[in-house]
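Visitor: sequence-free structure coming up:
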């Protein structure tokens, strides 16, 4: 299995008992809240800390820089956001056998949109949230090695995965339409490249967007944020909701920014294809299902 679709193994020190000891030692005023359920993302593990907070710990050495970037940039950028997102309330140091920095963040309630997809009527709210995120990025903003790159750099992997996914149906009998997928991809490659770098979440898929019974509930996990083409996050919206919702998100975003034209749409659809063919190959069933839903929303696959 390709390493970029299989989560890395977490450091063995990350346990409930370790987190209890870390909080007791370094943040004793929080101990009475109690350490609760564990949630593992790609880069960080989180443990509930009472009702209002969570302890966030990098799972690997490579993920430390993502937490550090999040701690540095999110407080500077989030002042004008009116959608729910985690806020940092405390920082911790290596100890108790855990080798890296860690943090306490506010807990944002909701189900992730990979398990409870957003409804189409959530599209406009998503578009408005991305307008707030997409402010001009400075020269020292992080460069994301997967999402800040030219479209052409994605080409071999996308074509390989389209071909691979065409060999077997998806979990609900979805089938890849190779001709449609490659038409989308060729249009993305032919589109004029962007000329504006904006702050981007850069990992805006269903595991990082929250749902309240299908309504937009907020955005979490900002560790991959970077300077990107503004079309990147709009492409990821295909993993969140049906096609009508994607169209509504793009329309609202375009209305508020003036950024959406045919080249923007072609790039966004190319980004969507690139992301969805990757997550559709995940060994995690909920992620696989999200990838195939996104391919259907994109028109690159059809249902049985």
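Guide: Structure's in. What do you need? Remember, it's a predicted structure, so these values are computed and weren't measured experimentally.

Visitor: contacts and neighbour counts: CA atoms only from here.
Guide: OK.

Visitor: can you give me the strands for the stretch 51-200 of the chain?
Guide: 53-58, 88-92, 102-106, 111-112, 175-176, 198-200 (DSSP state E, counting those that start in this stretch).

Visitor: of all those, which lies closest to residue 220?
Guide: strand 111-112 (9.4 Å; CA to CA).

Visitor: Now do the contacts for the closest residue to residue 47 other than its chain neighbours.
Guide: The shortest distance from residue 47 to any non-neighbouring residue, by CA to CA, 6 or more residues apart in numbering, is to residue 38 (4.4 Å). Contact partners of residue 38, counting by CA atoms under 8 Å, 6 or more residues apart in numbering, are 16, 45, 46, 47, 48.

Visitor: Just the buried ones from these, in PyMOL syntax?
Guide: Here is the PyMOL command that selects the buried residues among the contacts of residue 38 (16 or more other CA atoms under 10 Å):
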select buried, resi 45+46+47+48
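
Visitor: Kindly reformat the contacts of residue 38 as CSV containing distance to residue 288 and secondary structure.
Guide: Below are the contacts of residue 38 laid out as CSV (distance: CA to CA, whole Å; DSSP: H, G, I helix; E, B strand; the rest coil):
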residue, distance to residue 288, secondary structure
16, 29, helix
45, 21, strand
46, 22, strand
47, 25, strand
48, 26, strand
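
Visitor: Let me have the contacts of residue 38 in TSV, adding distance to residue 260 as columns.
Guide: Output for the contacts of residue 38, formatted as TSV (distance: CA to CA, whole Å):
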residue	distance to residue 260
16	46
45	36
46	36
47	39
48	39
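
Visitor: Which one of the contacts of residue 38 is nearest to residue 193?
Guide: Taking CA to CA as the measure, residue 45 is the one of the contacts of residue 38 closest to residue 193, at 35.9 Å.

Visitor: any idea how far residue 279 is from the closest one?
Guide: Taking CA to CA, to the nearest Å as the measure, residue 45 falls 20 Å from residue 279.

Visitor: same check, this time on residue 159
Guide: 14 Å.

Visitor: Who has more neighbours out of these two?
Guide: Neighbours per residue (other CA atoms under 10 Å) separate residue 159 from residue 279, with residue 279 holding more: 24 against 16.

Visitor: What is the burial count for the nearest residue to that one once chain neighbours are set aside?
Guide: Nearest residue to residue 279, sequence neighbours excluded (CA to CA, 6+ apart): residue 291, at 5.0 Å. Residues contacting residue 291 under the criterion other CA under 10 Å number 29.

Visitor: Alongside the first one, take a look at this:
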């Protein structure tokens, strides 16, 4: 999926576990099929999962990221009303893999991309309850500090210009430019709140038509209150989407900003993964369709 991607195999994972965590060396190692774009995931026995960053980075810098993600995941676990993975251990480079890696608890369930809950009001209620619990946790004085989604919309102009250039022939770029020209001007009024930051179908577990768990919690941090509203567009159809909006008491501006963050993410998904990860590219298209229908 990435030009700088690192190959990770079951044999490499088994060797790393034998060397660094021999207490798990008797467990079965299985690669987990996933549309994820950041980590290769391997199951260790029935209760653990190992996550290996896919993109090559300086080992010390990668370790700092994993340590921060572990702290964020542990903090989110204390406030979530739904099961989330909890950090267990950090591994070191070795056995042909050049970077540190992490071990978490394994959560059973089906990802929402495989069991579509988009028409369920009950799922929308659960999702809103999850987001509300994170917001209620309080930032303890922290503010957004990063270059990803969650800060100032207009700071993404360069990225969006690249996306529009790469999307020629794939999408109606003229219309997308017009939509972004509106979104980028939306003012920010609310203070930062604690946010999951990536509520897409692959990070949400369902059982029946209910939320049963949330994955990829290492991005938990302070951000625009509208950021987690991307879930309304990635995960829900119009009826349940309104359920989530009412439950979170979103005013018009916050709702529009949620659309803007979902738009920024979706446009990038379409072209970047069109050949290497068709499922993610399709997610981007579906989310864009929902957003454009809502702006007509």
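Guide: Structure's in. What do you need? Remember, predicted model here, so these are calculated numbers, not experimental data.

Visitor: Any idea what the TM-score comes out to?
Guide: Here the superposed chains carry a TM-score of 0.82, computed using TM-score structural alignment, normalised by the length of structure 2; 284 aligned residues with a CA RMSD of 2.9 Å.

Visitor: ok so, going back, and the residue nearest to residue 47 of structure 1, how far is that from residue 11 of structure 1?
Guide: 14 Å.

Visitor: What of residue 109 of structure 1?
Guide: Distance from residue 109 of structure 1 to residue 11 of structure 1, by CA to CA: 26 Å.

Visitor: next one: residue 90 of structure 1
Guide: Taking CA to CA, one finds residue 90 of structure 1 at 22 Å from residue 11 of structure 1.

Visitor: Same question for residue 120 of structure 1.
Guide: 39 Å.

Visitor: if you count what's nearby, which of those two comes out ahead?
Guide: Between residue 120 of structure 1 and residue 11, residue 120 has the larger neighbour count (other CA under 10 Å), namely 19 against 15.

Visitor: Unless I'm misreading it, the more buried one sits right up against residue 242, doesn't it?
Guide: Yes: assessed by CA atoms under 8 Å, residue 120 of structure 1 is found in contact with residue 242 at 5.8 Å.

Visitor: Just the helices from structure 1, written as ranges.
Guide: 16-26, 64-77, 123-133, 155-165, 178-190, 231-236, 243-257, 262-279, 285-298 (DSSP state H).

Visitor: Report the buried residues of the longest one.
Guide: Of the residues in helix 262-279 of structure 1, those buried under the neighbour-count criterion (16+ other CA under 10 Å) are 263-279.

Visitor: Would you quantify the distance from the spatially most central residue of structure 2 to residue 261 of structure 2?
Guide: The centroid of structure 2 falls nearest to residue 198 when counting by CA atoms, centre = their mean (2.8 Å). Distance, residue 198 of structure 2 to residue 261 of structure 2, using CA to CA: 10 Å.

Visitor: Pick the most buried one from the strands of the stretch 51-200 of structure 1.
Guide: Highest mean neighbour count among the strands of the stretch 51-200 of structure 1 (mean count of other CA atoms under 10 Å): strand 53-58, with a mean of 26.

Visitor: and for it, what span of structure 2 is it aligned with?
Guide: Strand 53-58 of structure 1 lines up with residues 48-53 of structure 2 when matched by TM-score structural alignment.

Visitor: What's the average distance for the matching stretch when superposed on structure 1?
Guide: Comparison of stretch 48-53 of structure 2 with structure 1 after fitting gives an average deviation of 1.6 Å (mean CA distance after the TM-score superposition for structure 1).

Visitor: And the contacts of that stretch?
Guide: By CA under 8 Å, 6+ apart, stretch 48-53 of structure 2 touches 6, 8, 38-44, 99-106.

Visitor: One more pass at 7 Å, please.
Guide: 38-44, 101-106 (CA atoms under 7 Å, 6 or more residues apart in numbering).

Visitor: now the helices of structure 1 in a markdown table, with distance to residue 6 of structure 1?
Guide: A markdown table is the format used below for the helices of structure 1 (distance: least, CA to CA, whole Å):
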| stretch | distance to residue 6 of structure 1 |
| --- | --- |
| helix 16-26 | 24 |
| helix 64-77 | 18 |
| helix 123-133 | 28 |
| helix 155-165 | 15 |
| helix 178-190 | 23 |
| helix 231-236 | 19 |
| helix 243-257 | 27 |
| helix 262-279 | 10 |
| helix 285-298 | 11 |
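
Visitor: Please report the distance of residue 30 of structure 2 from residue 40 of structure 2.
Guide: Residue 30 of structure 2 is 11 Å from residue 40 of structure 2, by CA to CA.

Visitor: Please read the previous query as pertaining to residue 195 of structure 2.
Guide: Relative to residue 40 of structure 2, and taking CA to CA, residue 195 of structure 2 is found at 24 Å.

Visitor: The residue nearest to residue 215 of structure 2 when sequence neighbours are not counted - how many residues pack around it?
Guide: In space, and not counting its chain neighbours, residue 215 of structure 2 is closest to residue 203: 4.7 Å by CA to CA, 6+ apart. For residue 203 of structure 2, the tally of surrounding residues (other CA under 10 Å) stands at 17.

Visitor: What's the match for residue 203 of structure 2 in structure 1?
Guide: Using TM-score structural alignment, residue 203 of structure 2 pairs with residue 208 in structure 1.

Visitor: show me the contacts for its match.
Guide: Counting by CA under 7 Å, 6+ apart, residue 208 of structure 1 has contacts 112, 219, 220, 221.

Visitor: Just the closest of the residues you listed to residue 70 of structure 1, please.
Guide: residue 221 (8.3 Å).
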